[in-house]
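[1] Any chance you could fold what I've pasted below:
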Amino acid sequence: MTRAWITLDKQEILTLSSVVWLQELSEREQEIQASGRVGDYYAAHDAAKEELRQRGMVSVWDFEEALEMYLEISIEDALVSPDPIIKAVAMLDRRTGKRRLRQIDSESLVNPLVKRCYEIRCEAEGLSRAVEA
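    Predicted coordinates:
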């Protein structure tokens, strides 16, 4: 099993553990199946995976895949990506200038990782538009 993390100034801003992710995924799948919201295992798996992603919890494998995809898309596409990892990295990318940062509606940032990266970047640029905790 693997673990990955991102640090900024010796503080972890993102921690990924395949063991923790798999445990959470399994629990969510079971809850979704028990609730009867979906009919089969594959639908429950997909729904559980999406719920975890929306909470800011992704697998190490998804993280690696998102980083590979990030390298192939424009900054405009990255900033509107539904993938929180791609969007978070775009917040830190120098191609996202101060003008673009000011144009971002901080209220629309729902993913915790995207919010945190936005806050970090605004602080680094001296902008007072950081997301309220």
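
[2] alpha carbons only for contacts and neighbour counts from here, please
    Will do.

[3] which stretches of the protein form strands?
    3-8, 11-17 (DSSP state E).

[4] Can you lay out the ones you listed as JSON lines showing distance to Leu71?
    JSON lines is the format used below for the strands of the chain (distance: least, C-alpha to C-alpha, whole Å):
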{"stretch": "strand 3-8", "distance to Leu71": "18"}
{"stretch": "strand 11-17", "distance to Leu71": "20"}
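
[5] and this one, so I can compare the two:
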Amino acid sequence: MGSLTYLVKYYEQSTQIQQERACQDYGDDQQIKGYLAAQEEVQQRLRNDGTIPLEEFNSTLFEYLNLSIEEILGSDQMVLRALGMFDKRLGKRRLKSLNLSSDHELVQSFFRIRCAFEGIRPQLDT
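    Down below sits the predicted model:
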């Protein structure tokens, strides 16, 4: 995470999509929907890749403090789920039953670390 890294990737990818779709002029009523859709698509892509701005990371950390373990594990935010792997509210039995084979690499890595610490053999099909 880092704001500059995020902004550079965001700008490069959104510019590319906007050029491909011929929707670079946000002042043109005909192009504004494509322009905004490209921005939303890039934001989602970057999130899925694990690239987030520092401000979002910080707000996620503060949000974490007020969530139950169920909300953390069920969140669509990869950072929350990853941090949840180290949460003491996640017990050994529940840890053993988690299926994270389709989850983000960061979540899987934190899961492996926690399993190693607990002496549990991780069940990941990666």
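
[6] so which of the strands of structure 1 is the most packed in?
    Mean neighbour count (mean count of other C-alpha atoms under 10 Å) peaks for strand 11-17 among the strands of structure 1, with a mean of 14.

[7] what sits against Asp61 of structure 2?
    For residue 61 of structure 2 the amino acid is Leu, not Asp. Going by C-alpha atoms under 8 Å, 6 or more residues apart in numbering, Leu61 of structure 2 touches Leu80.

[8] Now do the same for it: its match in structure 1.
    For Leu61 of structure 2, the aligned position in structure 1 is Leu67, judged by TM-score structural alignment.

[9] Against Val114 of structure 1, how distant is that match?
    14 Å (C-alpha to C-alpha, to the nearest Å).

[10] Repeat that for Ser17 of structure 1.
    19 Å.

[11] cool, Ile32 of structure 1 as well?
    Ile32 of structure 1 is 26 Å from Val114 of structure 1, by C-alpha to C-alpha.

[12] Compare those two (neighbour count), which wins?
    Each of Ile32 of structure 1 and Val114 has its neighbours counted (other C-alpha atoms under 10 Å); Val114 has more, 23 against 20.
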